[in-house]
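Trainee: No letters, just coordinates:
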């Protein structure tokens, strides 16, 4: 499978063109990119999500976390797979849950395996 490398500007250009939520995270689950649609879904602003204080798993309902963690671990360890679909329940800032269909790609960003 071909490895896809992104720089910051390309990641922003791609993510900001979608009407649905887009995010990228690094090995510890911290966000490196979020678009406006994802912020609207979870109720946090970009600064909050990119601060490093909120990690992806913090926003995923308990019964979905094990599967999400497994996918994160596989991606950041270097396993490349083009997409993995999963249903998740996100926990919003005001503690509501919102269902979403997730799909992701393994990418290279800042010379590290990450997910988009």
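Mentor: Now that the structure is in, tell me what you want to look at. As the structure is a prediction and not an experimental result, all values here were calculated from the model. Residues are numbered from 1 along each chain as shown.

Trainee: For the rest of this, base every contact and every neighbour count on C-alpha atoms.
Mentor: Will do.

Trainee: Is residue 99 located within a strand, as I assumed?
Mentor: Yes. Residue 99: assigned to a strand according to DSSP: H, G, I helix; E, B strand; the rest coil.

Trainee: Look up the closest residue to it, ignoring the ones flanking it.
Mentor: Residue nearest to residue 99 in three dimensions, not counting chain neighbours: residue 89, with 4.4 Å by Cα to Cα, 6 or more residues apart in numbering.

Trainee: number of nearby residues for that neighbour?
Mentor: Using other Cα atoms under 10 Å, residue 89 has 19 neighbouring residues.

Trainee: try it against this one:
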């Protein structure tokens, strides 16, 4: 599966560098999965593009911006996501967990208080 995703992302970069649109990425990915394609060219930096990050990974990055890397790493034990990244749950060291959809209705200060164990009212 990883090779098929990398092949799709690699092709997207190639199309973009040639000024072309990538019209059917889902169809391309399905074909890459079925035919076990491998990327011709790959650069790990491509995964830094926000377009290719799951909502859980975007939240992980945002938490570093708002809380700092050390505090985020201390508070967040795990971010569990469905295989296609459509649902995510943040697991905190305090033993609490929260669905990412609820997080979107909170401020970063409220989420910090919740992560530390003190936030009572849940959106």
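Mentor: Yep, it's here. As the structure is a prediction and not an experimental result, all values here were calculated from the model.

Trainee: Need the TM-score from the superposition.
Mentor: Once superposed, chain against chain, the TM-score is 0.27 (TM-score structural alignment, normalised by the length of the first structure); 61 aligned residues with a Cα RMSD of 4.9 Å.

Trainee: thinking again about what came up before, which of the helices or strands spans the residue nearest to residue 99 of the first structure?
Mentor: Taking DSSP states H and E as the criterion, residue 89 of the first structure maps to strand 84-91.

Trainee: where along the first structure do the strands fall?
Mentor: Applying DSSP state E to the first structure gives strands spanning 5-6, 23-25, 31-34, 84-91, 97-104, 106-109, 112-115.

Trainee: Export those strands as TSV, with columns for distance to residue 49 of the first structure.
Mentor: Formatted as TSV, the strands of the first structure follow (distance: least, Cα to Cα, whole Å):
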stretch	distance to residue 49 of the first structure
strand 5-6	20
strand 23-25	10
strand 31-34	6
strand 84-91	13
strand 97-104	17
strand 106-109	18
strand 112-115	16
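
Trainee: Residue 12 of the first structure: which of the ones you listed is closest?
Mentor: Judged by Cα to Cα, the one of the strands of the first structure that comes nearest to residue 12 of the first structure is strand 31-34, at 7.4 Å.

Trainee: So which other helices or strands are in contact with the closest one?
Mentor: Judged by 3 or more Cα pairs under 8 Å, 6 or more residues apart in numbering; DSSP states H and E, the packing partners of strand 31-34 of the first structure are helix 8-15, strand 23-25, helix 46-50.

Trainee: Among those, which comes closest to residue 38 of the first structure?
Mentor: Here strand 23-25 is closest among those (Cα to Cα), at 7.1 Å.
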